[in-house]
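>>> predicted model, plus sequence, below.
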Amino acid sequence: MEAEQYETLAIKQNPPGSPVVHLCLNRPRQRNALSLEFFSEFPKALSSLDQNPSVSVIVLSGAGDHFCSGIDLKIFASIQSQSGSLRPGRASEWLRRDIKFLQDAITAIERCRKPVIAAIHGACIGGAIDIVTACDIRYCTEDAFFSVKEVDLAITADLGTLQRLPAIVGFGNAMELSLTGRRFSSQEAKELGLVSRVFGSKEELDQGVRTVAEGIAAKSPLAVIGTKSVLLKSRDMNVEQGLDYVATWNSAMLMSDDLTEAVSAQLQKRNPVFAKL
């Protein structure tokens, strides 16, 4: 896989040819703060990886000492500068379009068919919470810490945290974390269900995530993308609607070469080998 070049991201495939690809927030000197360039590059990178048949799982991490410190405050100065020259009404309409553009970059994680695993270390603050709540699986190091920080910047979080976090940690917990903006630990994140597992060090996190990602990558790609799609759709449906959706999905996908291979492998007591998607 040829590595594409981005200003705010790095893509790594280690070892070469692995179905697990690492998408790394790559502004370590700025604690991986999210710049305007990030919001253009991130959905492009995800789309590229999603369309690559050699990629089965994406691991999202941060370079340097922290996962991500949130949105680069220079974005707010840029927005104020651009909207300040517009008349009321037009300024609001322009700002709404700008917010929708930023939101779309985060929602690209859910739009990506391939599973996205967040590997979190150090700070995970503000906009970083928006990102990880859109990921499919979240793991962190023991020294990781979290904060829904927007209220301390006199803004209402608008890139997905207030929509996704309640379904993950519960409405009451999400309300408390969002209104206080308080910092909370990796252990509390685990107790709340924000992360599935806490690792003792960055090295242990990397190894643990690699094991999980490779395990998922070895499964039927049709089953994996179907499971992600159905879970995300069912989140916003009642049980009856969710069952109807998965029935429609499996009526199209169930009878596949992957099913034949999985059954044969079970009977022959061997590991299945699935074609790329």
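Now that the structure is in, tell me what you want to look at.
>>> rest of the way, CA atoms for contacts and neighbours
Noted.
>>> all helices for the stretch 51-200 of the chain, in order.
Applying DSSP state H, counting those that start in this stretch to the stretch 51-200 of the chain gives helices spanning 74-83, 90-111, 127-134, 161-169, 171-180, 186-192.
>>> neighbours of Glu41, how many?
Using other C-alpha atoms under 10 Å, Glu41 has 17 neighbouring residues.
>>> surely it touches Tyr6?
Yes. Glu41 is in contact with Tyr6 according to C-alpha atoms under 8 Å; the separation is 6.8 Å.
>>> coming back round to it: go through the helices of the stretch 51-200 of the chain and name the closest to Ala247.
Closest approach to Ala247 among the helices of the stretch 51-200 of the chain (C-alpha to C-alpha): helix 90-111, 20.8 Å.
>>> helix 127-134 and that closest one, what's the angle between them?
Here helix 90-111 runs at an angle of 40 degrees relative to helix 127-134 (axes from the mean of the first three to the mean of the last three C-alpha atoms, to 10 degrees).
>>> show me how far helix 90-111 is from its chain's centre.
Its chain's C-alpha centre and that of helix 90-111 lie 17 Å apart, by C-alpha atoms, centre = their mean, to the nearest Å.
>>> may I see the buried residues of it?
The neighbour-count check on helix 90-111 (16 or more other C-alpha atoms under 10 Å) flags Leu95, Leu102, Gln103, Asp104, Ala105, Ile106, Thr107, Ala108, Ile109, Glu110, Arg111 as buried.
>>> can you check stretch 207-224 too?
Gly208, Val209, Arg210, Ala213, Ile216, Ala217, Ala218, Lys219, Ser220, Pro221, Leu222, Val224.
>>> let's have the buried residues of helix 90-111 in TSV, adding distance to Leu259.
TSV is the format used below for these (distance: C-alpha to C-alpha, whole Å):
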residue	distance to Leu259
Leu95	48
Leu102	39
Gln103	37
Asp104	34
Ala105	34
Ile106	33
Thr107	30
Ala108	29
Ile109	27
Glu110	25
Arg111	25
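>>> and the helices of the stretch 51-200 of the chain: which comes nearest Glu2?
helix 90-111 (21.3 Å).
>>> which residues does that closest one contact?
39-40, 42-43, 46-47, 79, 83-85, 116, 130-131, 134-136, 158-160, 232 (C-alpha atoms under 8 Å, 6 or more residues apart in numbering).
>>> try 10 Å
Helix 90-111 has contacts (C-alpha atoms under 10 Å, 6 or more residues apart in numbering) with 36, 38-47, 50, 58, 79-80, 82-86, 89, 115-117, 127-128, 130-136, 158-160, 228-229, 232.
>>> filter those residues down to the ones in strands?
Ile58, Val116, Ile117 (DSSP state E).
>>> presented hereafter is structure B, for comparison with structure A:
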Amino acid sequence: MNTPTPTLTGFTLGITDHVAHLVLNKPEAMNTMHPTFWRELDAVLAYLNTSGAARALVVSSTGKHFSAGMALETFGGAITLDDRSPEGRAAIFDLLTDMQATFSRVESLRIPVIMAIHGGCIGGAVDLVTTACVRYATADAFFCIQEINIGMVADVGTLQRLPKLIPLGVVKELAYTGRRLGAHKALGYGLVNEVFDTQDAMVAAALQCAREIASKPPVAIWGTKQAVNYARDHSVEDSLRQMGWLQGAIWSNRHVMESVTAMKQKRAGDFPDLPALRRFSELD
């Protein structure tokens, strides 16, 4: 099955040697998030998840900032939040659930995701980057839970995922004050894996990490991501039980032997891609 590549206006997407590179590409608007952003991101994630074309994904950006978050004009136009009736307030829940689902798709993508962050990572952009497996940053990068500064609660994942990544006291300080967290402090707290002097160096390192991931058996990478994400939200006992079921489902003597042989022969391993997927409703 050939999954069509989505048409994009706010992003660029390239895939080389099983590594996908998605670039936020609206620098004139500081890569703010509006309905088209959500629609195109949904389309890219669906493509990457179903096509099996990539084994790892790098997300980077253009211009001065990684992203300035939600486009504020959206609240006066495309998004109308009606707080005048219980029915209107119920609709806010449904709207947010839909928006949250897009970023959750990053977290649940079949392949690892690496975020390469420069400049400002503000508001909704923090929601986005907390869904990643690995985060790299430039020295000038900063993170800001901007929502509190405009009179609202962050609502698309920051307050749920960030406490899993950095100390709770730090989360509360950032969420209550709207202060900026610089890259080096973020590194100390464990929010980012490494800080780089330049954006070029950071993106190169992110792509290199993605290539290393892509060289491993894709189904083992898939299983590892499943296990780590499950363990984050469950007890050790439950996670060990899940690990037994998982390993029993995906164990491959061939992959182990090929990995060992490739290391001894100092060559790349030869492993099958994850299969392309189709929704059940799309089957004949």
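That came through, no problem. Given the structure is predicted, the values throughout are model-derived calculations rather than measurements.
>>> got a TM-score for the pair?
After superposition, the two chains reach a TM-score of 0.92 (TM-score structural alignment, normalised by the length of the first structure), with 272 aligned residues with a C-alpha RMSD of 1.8 Å.
>>> the helices of the stretch 51-200 of the first structure: which one's closest to Ile11 of the first structure?
Ile11 of the first structure sits nearest to helix 90-111 of all those, at 15.4 Å, using C-alpha to C-alpha.
>>> that closest one: average distance to aligned residues in the second structure?
Average distance, helix 90-111 of the first structure versus aligned residues of the second structure after superposition (mean C-alpha distance after the TM-score superposition for the first structure): 0.8 Å.
>>> which bit of the second structure covers that helix?
With TM-score structural alignment applied, helix 90-111 of the first structure matches the range 87-108 in the second structure.
>>> rewinding a little: what's the most distant pair in the buried residues of stretch 207-224 of the first structure?
Farthest pair in those, by C-alpha to C-alpha: Gly208 and Leu222, 24.1 Å.
>>> against Ser48 of the first structure, how distant is Arg29 of the first structure?
26 Å (C-alpha to C-alpha, to the nearest Å).
>>> equivalent analysis for Pro166 of the first structure, please.
Distance of Pro166 of the first structure to Ser48 of the first structure, computed by C-alpha to C-alpha: 30 Å.
>>> try Lys233 of the first structure
Lys233 of the first structure sits 23 Å away from Ser48 of the first structure, going by C-alpha to C-alpha.
>>> residue range for stretch 210-224 of the second structure in the first structure?
Against the first structure, stretch 210-224 of the second structure falls on residues 213-227 (TM-score structural alignment).
>>> ok, the residue mapped onto Glu191 of the first structure from the second structure - contacts?
Using TM-score structural alignment as the criterion, the counterpart of Glu191 of the first structure in the second structure is Gly188. Applying C-alpha under 10 Å, 6+ apart to Gly188 of the second structure gives the contacts Ile166, Glu194.
>>> swap in the one 4 residues further on?
With contact set as C-alpha under 10 Å, 6+ apart, Val192 of the second structure has these partners: 115-117, 129-130, 134-138, 165-166, 183-186.
>>> now with 8 Å, please.
Counting by C-alpha under 8 Å, 6+ apart, Val192 of the second structure touches Val134, Arg135, Tyr136, Ala137, Ala183, Ala186.
>>> ditto for Trp38 of the second structure
Met99, Thr102.
>>> please redo it, this time with the cut-off set to 10 Å
Gly10, Val44, Asp98, Met99, Thr102, Phe103.
>>> please name the residues that touch the counterpart of the second one in the first structure.
What it means is Val44 of the second structure. Alignment note (TM-score structural alignment): Val44 of the second structure maps to Ala45 of the first structure. Going by C-alpha under 10 Å, 6+ apart, Ala45 of the first structure touches Glu4, Gln5, Tyr6, Leu9, Ala10, Ile11, Leu23, Ala108.
>>> how far away is the last one from Asp258 of the first structure?
For Ala108 of the first structure, the distance to Asp258 of the first structure equals 27 Å [C-alpha to C-alpha].
>>> do the second one as well
If you measure Gln5 of the first structure against Asp258 of the first structure using C-alpha to C-alpha, the figure is 34 Å.
>>> neighbour count for the two, which is higher?
A count of neighbours by other C-alpha under 10 Å puts Asp258 above the other of Gln5 of the first structure and Asp258, at 20 against 11.
>>> the more buried one against Ser220, yeah?
Yes. Using C-alpha atoms under 10 Å, Asp258 of the first structure is in contact with Ser220, at 6.0 Å.
>>> can you check which residues contact both of the two?
If you check Asp258 of the first structure and Ser220 against C-alpha under 10 Å, 6+ apart, the residues they both contact are Pro272, Val273, Phe274, Ala275.
>>> mind putting those residues in JSON lines, distance to Glu176 of the first structure included?
Shown next, in JSON lines, are these (distance: C-alpha to C-alpha, whole Å):
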{"residue": "Pro272", "distance to Glu176 of the first structure": "46"}
{"residue": "Val273", "distance to Glu176 of the first structure": "46"}
{"residue": "Phe274", "distance to Glu176 of the first structure": "45"}
{"residue": "Ala275", "distance to Glu176 of the first structure": "46"}
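>>> turn the residues you listed into CSV, including secondary structure and distance to Met253 of the first structure.
As requested, these are exported to CSV (DSSP: H, G, I helix; E, B strand; the rest coil; distance: C-alpha to C-alpha, whole Å):
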residue, secondary structure, distance to Met253 of the first structure
Pro272, coil, 18
Val273, coil, 18
Phe274, coil, 15
Ala275, coil, 15
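>>> separate out the buried members of those residues.
Looks like these have Pro272, Phe274 buried, using 16+ other C-alpha under 10 Å.
>>> picking up where we left off before, mind giving me a markdown table with the buried residues of stretch 207-224 of the first structure and columns for secondary structure and distance to Asn173 of the first structure?
Shown next, in a markdown table, are those (three-state DSSP; distance: C-alpha to C-alpha, whole Å):
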| residue | secondary structure | distance to Asn173 of the first structure |
| --- | --- | --- |
| Gly208 | helix | 28 |
| Val209 | helix | 27 |
| Arg210 | helix | 30 |
| Ala213 | helix | 29 |
| Ile216 | helix | 30 |
| Ala217 | helix | 33 |
| Ala218 | coil | 36 |
| Lys219 | coil | 34 |
| Ser220 | coil | 36 |
| Pro221 | helix | 34 |
| Leu222 | helix | 35 |
| Val224 | helix | 30 |
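>>> out of the residues you listed, the closest to Pro19 of the first structure would be?
Ala217 (6.4 Å).
>>> hang on, isn't the closest one packed against Pro53?
No. Under the criterion of C-alpha under 10 Å, Ala217 of the first structure is not in contact with Pro53, lying 11.7 Å apart.
>>> can you pull the residues that touch both of those two?
By C-alpha under 10 Å, 6+ apart, the residues touching both Ala217 of the first structure and Pro53 are Pro19.
>>> ok, back up a step: so which of the contacts of Val192 of the second structure comes closest to Gly63 of the second structure?
Ala137 (14.7 Å).
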